[in-house]
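> quick one, structure for this:
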Amino acid sequence: MRYLTRILLVPILLVPILWVWPQRGITVKFSSNRNWLRPAVVRVERRINLDFMTAASASLPQQEFSVEWSGWLRTDRDGQYAFNLRSDDGSTLELDGHIVVDAGGVAFPTTRAATIAMIRGLHQIRLRFVQTDGAYEFYAYWTPPGEAELAAFPTEQLFVQQQPAVIVFLTRHVSLLWALCWFALALVIAARIAKSAREIASTGRRRFARRLTLALASTIVALLVAEGIVRLAHYVREDRRPLEVQLRGARAQAPLSMQSLRLGEIVQPSRYAGIVYELKPNVRGRFMGQPLLINSQGLRDYEYTRRKEPRTFRIVGVGDSSLFGWGVPIEDSGLKVLERRLNEEFRARKFEVVNFAVPGYNTAMESETFVQRCLEYAPDLVLLNFNTNDYDVPEFMRRPNELATLRRSYLFDLAYSVYEGVMAVKREPLGLFDFRHRTIAQRQAARLDEDPALPDEYRYMVGAKGVVRALERLAAAARERAIPFVVFDVKPQPGFDPQYVRDELRDGQRELLERESRRLGFYFLNTYPYFMNYLKQHPDASSRPVFAVSAVDGHPNTLAHSINAQALFDYLVANQLLPSDKPSKDDH
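Model (predicted):
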């Protein structure tokens, strides 16, 4: 039994290797023709998408090309599997040599789906995509048995090469195997202690204490080694460079490229310290599944000159990803819908609604944007959109995880996440407008500026104090120039929703916003009644996805943007914030 403890330490240290070995991912081949011949790029990727083109777009053609992904897919249970392809132009999905989904020969965005019965095991998978000309996109999803939502193929179930059945079995149960090894070690230690207790009379307390100490020391060493391995994995995975270095290291986009872009590839450091980062001018591509065009001034909008034309009434909008139009085409974003409506209804004037929103901005960054950038455009009216995550900074602006701390066990965190997966611990369901990962917990919001993970230069931005400070800065700048300010938000309230239950976390933040807005002389609009009226008029609508980009992405979709635009139009008219036929103060 003395040696059994040491033997068990071997699988405890080796089993976690199965999380990364055999090599996970899928082989992708890029061909500069439409026939999947003579591939110019062959590499292993962790995901089935076109993101690999991001890193090599300077050398890869953006038209007349084809891509093939091939590898092995592990299924973990018998049952009906649903597969879904969305592509522009054509695409196919094959499993075990048979075409399952065929979206080939299509020259416009289309979605095709199929459901087939599959058995547990390893299956050969191949996906093909072809692009002729114009814009392009490709997304592949599946829904395993027992799941309800479409999801991307998980990396841990994709294999580059075919593996023996025993390896496939081990990779499927690696978490359980690791837990059993720890359980066995605990039993062995307990048995040794029990045996030693019986031997105390004959061997003496000193020998028992020595054995017990050795057993405990072995366990502690094993735990420390495992903790070190987990921390090393965090170190390798995280980008620990300073924020400005990360932003400057993002690839410069080709003006006519149409590949999928990440947030880090469409922003750059701002010359203003309080703004931190801003959109990169002249970027074109696809972002969150939609065409993206950033103009020469670094705005997701059409081109506007800083100098207004005569008889032009200019409105500027500041906000974060919601106002930016995350996941919706530019022409369907709320500010563009509002602009069209104003120009249709008031033909004696020209209306321009300019969008200064940037994903990730909080109220402090929006305030600085108004002062440093919006005022150059001589606005006649300002719209500020608030979300409850405006209390914090984006995750990438926070310090990396502190790996040298003794106040946190990364091994325990990993074990608990495994427990959540094994025990199917359910998380809080997604709400109508807010989602947990986008909202600051109430206990954190009050003292958010004391968070040790927050860089010192951003502490003034966060928490309730940061929001109030930013609103006061906005009010001073607007008051000096006599510019009306409209703050709008979606705040649930009783009387409109029969199922309404007060949420101290979110409602408290919004009530602070409304109270401070009125104190500072802002106009305040709550668009929530418009959304509830829509649901009353469409009782068959499912409230959760009807206003969201998707069931897992709570950003407002095209419908939500149009409702916000209608609410803003009605509010501006009712409060006489739009011009009559008299010239605006900046007309020349």
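
> contacts and neighbour counts: CA atoms only from here.
OK.

> which parts of the stretch 151-300 of the chain are helices?
With helices called from DSSP state H, counting those that start in this stretch, the stretch 151-300 of the chain shows them at 165-172, 174-203, 205-237, 243-248.

> could you dump these into TSV with mean neighbour count and distance to residue 280 added?
Listed next are these as TSV, based on neighbours: other C-alpha atoms under 10 Å; distance: least, C-alpha to C-alpha, whole Å:
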stretch	mean neighbour count	distance to residue 280
helix 165-172	16	42
helix 174-203	15	43
helix 205-237	15	26
helix 243-248	16	10
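
> how about TSV for the ones you listed, with distance to residue 310 added?
TSV is the format used below for these (distance: least, C-alpha to C-alpha, whole Å):
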stretch	distance to residue 310
helix 165-172	68
helix 174-203	68
helix 205-237	54
helix 243-248	39
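
> what's the closest of the ones you listed to residue 83?
Closest of these to residue 83 is helix 165-172, at 21.0 Å (criterion: C-alpha to C-alpha).

> hmm, back to that, nearest to residue 573, of the helices of the stretch 151-300 of the chain?
Closest among the helices of the stretch 151-300 of the chain, once you apply C-alpha to C-alpha, is helix 243-248, at 41.4 Å.

> residues making contact with the closest one?
The contact list for helix 243-248 (C-alpha atoms under 8 Å, 6 or more residues apart in numbering) reads 264-265, 267-269, 396-397.

> hmm, back to that, ok, which of the helices of the stretch 151-300 of the chain comes nearest residue 519?
Nearest of these to residue 519, taken as C-alpha to C-alpha: helix 243-248 at 35.7 Å.

> would you check how far apart residue 85 and residue 127 are?
Distance of residue 85 to residue 127, computed by C-alpha to C-alpha, to the nearest Å: 10 Å.

> what sits in contact with each of the two?
With contacts defined as C-alpha under 8 Å, 6+ apart, the residues shared by residue 85 and residue 127 are 91-93.

> if we take those residues, which one ends up nearest to residue 337?
In terms of C-alpha to C-alpha, no member of the shared contacts of residue 85 and residue 127 lies closer to residue 337 than residue 91, at 33.4 Å.

> to check against the first, give me the structure of this:
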Amino acid sequence: MNATPEESTIPRWKQRLLALLVSFVLMVLGGEIFCRWQVHQANAHNLEAVLAGRTRPVEGTLQELTPASFGDVIRMGTDPKIVYELHPNMLGVNFKGHEVRTNHLGFRSAPQVPKEANTITIIGLGDSIQFGHGVGQDDCYLEQLRLLLQAAYPRHDWRVINTAVPGYNTVMEVATLEAKGLPLEPDLILLGVCGNDEGLPVYVNLAQDPYDLGHSFLWRKLRGHQPESEPGLVHKNTRRDEEVGSTFDLPGRYDQLQGWKPLVGALERLKEISAENQIPVFAMASITYSDHGHEANHSSQILAACEDLGFSVLDMQPYLDLALLAETGKPFREGVYKHSSLVVSRFNLHPSVSQHRLIAQKCFEHLEENGTLNRLMGP
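Predicted coordinates:
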């Protein structure tokens, strides 16, 4: 039998190769379409969508309330650099077993009243440590500091404002100061330093455009960049880029929120605010030591950057060392620390009430010894 023109023109192995290539292209195309469909489905569970579907937590007494989750007490931020913020005007909300009250600005502080001539205002910028994660409203170190100041210098009305929100980093903290703190006319800024301050906030908004032709969603999934999280609040660690360790593969709008350069930029902006408004800045780090990992050690680097910018700084680590040694007879180690009275519990390593009081006392002594309080009070 004579060969057909097609068989004589295209060898069989080429036909098979072509069929294989076509099958591969169709498979890749199908995979790409499927990945984009997954992104479309996941967008229904991004942070903005989830928070939009939640109502404010029910208010009342701690005995009456079902504990509120973190997602219940936050809403989307009103500033591009503030991803989320606390609901304003909360009263009697049970969060982590303690009441959380917020004022009209969404700060865990008393309602703001007009500033009088004898009022000295201190604004705290921080994250869950300064917020008082796991302790009562009046046990946070900022409130304890206010009580110390009021007792020592009663002729002044000391107003200490807690703007901290769990999961915030330095960029968000400075943005909060600019957006909501400066109108309160602060006389001193107290910056709480934490080792994860150059990382992303705890929760990020991961809505993506499934019609974006700028990259392959299939390729990103194969490289492990796609989020794999349950519906609800999307935690930053669902987007970890294993290839570069601590850097997260996120939409470009988050570039300004993570990394050392944005952190230093935020500190430099804080210095500008300080100079423009004649407001001194005091930076305090609670822990600067770590057995493993690098977060606590980052606190030392951030504190050093603050000192280079001319901020007054306080490292609480030596005082924690002494407190832990007095309690346990052992030097500071994470395994010892997490079973001590310095933390809320071994399951919640945030500062306990006793540590908040220790921080407040050392902040008070530091401000008194370096002359900051005298300068604030004037002649």
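
> superposing both, give me the TM-score.
For this chain pair, the superposition-based TM-score is 0.74 by TM-score structural alignment, normalised by the length of the second structure; 319 aligned residues with a C-alpha RMSD of 3.6 Å.

> re earlier: and the buried ones among the contacts of helix 243-248 of the first structure, selectable in ChimeraX?
A single ChimeraX command selects the buried members of the contacts of helix 243-248 of the first structure (16 or more other C-alpha atoms under 10 Å):
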select :264,265,267,268,269,397
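
> which of the helices of the stretch 151-300 of the first structure sits closest to residue 416 of the first structure?
Comparing the helices of the stretch 151-300 of the first structure by C-alpha to C-alpha, helix 174-203 comes nearest, at 11.3 Å.

> could you pull out the helices for the second structure?
5-9, 12-42, 47-52, 70-73, 128-131, 141-152, 170-176, 217-222, 260-277, 295-308, 317-328, 334-337, 353-369, 372-377 (DSSP state H).

> to residue 82 of the second structure, which of these lies closest?
helix 170-176 (5.3 Å).

> what range does the closest one cover in the first structure?
Mapped onto the first structure using TM-score structural alignment, helix 170-176 of the second structure covers residues 363-369.

> so who does the aligned partner of residue 284 of the second structure in the first structure touch?
Here residue 284 of the second structure is matched to residue 488 in the first structure, going by TM-score structural alignment. Neighbouring residues of residue 488 of the first structure by C-alpha under 8 Å, 6+ apart: 383-386, 524-527.

> ditto for residue 175 of the second structure
When contacts are counted by C-alpha under 8 Å, 6+ apart, residue 175 of the second structure touches 79, 81-82.

> tell me how far the match of residue 284 of the second structure lies from residue 190 of the first structure.
Counting by C-alpha to C-alpha - residue 488 of the first structure and residue 190 of the first structure are separated by 62 Å.

> same check on residue 92 of the first structure?
Taking C-alpha to C-alpha as the measure, residue 92 of the first structure falls 56 Å from residue 190 of the first structure.

> map residue 351 of the second structure onto the first structure.
Residue pairing (TM-score structural alignment): residue 351 of the second structure is matched to residue 556 of the first structure.

> likewise residue 256 of the second structure?
Residue pairing (TM-score structural alignment): residue 256 of the second structure is matched to residue 460 of the first structure.

> count the residues that sit near the residue nearest to its match when sequence neighbours are not counted.
The shortest distance from residue 460 of the first structure to any residue other than its chain neighbours is 5.6 Å, reached at residue 466 (C-alpha to C-alpha, 6 or more residues apart in numbering). Using other C-alpha atoms under 10 Å, the number of residues around residue 466 of the first structure comes to 22.

> one more: residue 68 of the first structure?
By other C-alpha under 10 Å, 22 other residues sit near residue 68 of the first structure.

> ok, it - contacts?
The contact partners of residue 68 of the first structure, taken as C-alpha under 8 Å, 6+ apart, are 28-30, 36, 126-129.

> got these as a markdown table, with distance to residue 582 of the first structure and neighbour count columns?
What follows is the contacts of residue 68 of the first structure, written out as a markdown table (distance: C-alpha to C-alpha, whole Å; neighbours: other C-alpha atoms under 10 Å):
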| residue | distance to residue 582 of the first structure | neighbour count |
| --- | --- | --- |
| 28 | 62 | 26 |
| 29 | 63 | 20 |
| 30 | 60 | 23 |
| 36 | 63 | 18 |
| 126 | 65 | 22 |
| 127 | 61 | 21 |
| 128 | 60 | 22 |
| 129 | 57 | 27 |
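
> trace residue 381 of the first structure over to the second structure, please.
For residue 381 of the first structure, the residue aligned by TM-score structural alignment is residue 188.

> how much space separates residue 576 of the first structure from residue 211 of the first structure?
Distance of residue 576 of the first structure to residue 211 of the first structure, given as C-alpha to C-alpha: 85 Å.

> hmm, I was thinking of residue 231 of the first structure
Residue 231 of the first structure is 30 Å from residue 211 of the first structure, by C-alpha to C-alpha.

> what does residue 443 of the first structure give?
The gap separating residue 443 of the first structure from residue 211 of the first structure is 46 Å, by C-alpha to C-alpha.

> next one: residue 99 of the first structure
For residue 99 of the first structure, the distance to residue 211 of the first structure - C-alpha to C-alpha - is 62 Å.

> please apply the same query to residue 516 of the first structure.
66 Å.

> ditto for residue 44 of the first structure
In this view, residue 44 of the first structure and residue 211 of the first structure are 49 Å apart by C-alpha to C-alpha.

> go on, residue 237 of the first structure?
Noted for residue 237 of the first structure: a distance of 39 Å to residue 211 of the first structure, by C-alpha to C-alpha.

> do the same with residue 468 of the first structure
Relative to residue 211 of the first structure, residue 468 of the first structure is positioned 62 Å away (criterion: C-alpha to C-alpha).

> out of the contacts of residue 175 of the second structure, which is most surrounded?
residue 82 (20 neighbours).

> with adjacent residues omitted, what lies nearest to that one?
Sequence neighbours aside, residue 172 is the residue nearest to residue 82 of the second structure in space, at 5.3 Å (criterion: C-alpha to C-alpha, 6+ apart).

> contacting residues for the one you found?
So residue 172 of the second structure contacts 81-83, 257 (C-alpha under 8 Å, 6+ apart).

> narrow those to those in strands?
Of the positions in the contacts of residue 172 of the second structure, 82-83 sit in strands, assigned by DSSP state E.

> could I get the contacts of residue 172 of the second structure as JSON lines with distance to residue 321 of the second structure?
Conversion of those to JSON lines gives the following (distance: C-alpha to C-alpha, whole Å):
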{"residue": "81", "distance to residue 321 of the second structure": "35"}
{"residue": "82", "distance to residue 321 of the second structure": "34"}
{"residue": "83", "distance to residue 321 of the second structure": "35"}
{"residue": "257", "distance to residue 321 of the second structure": "32"}
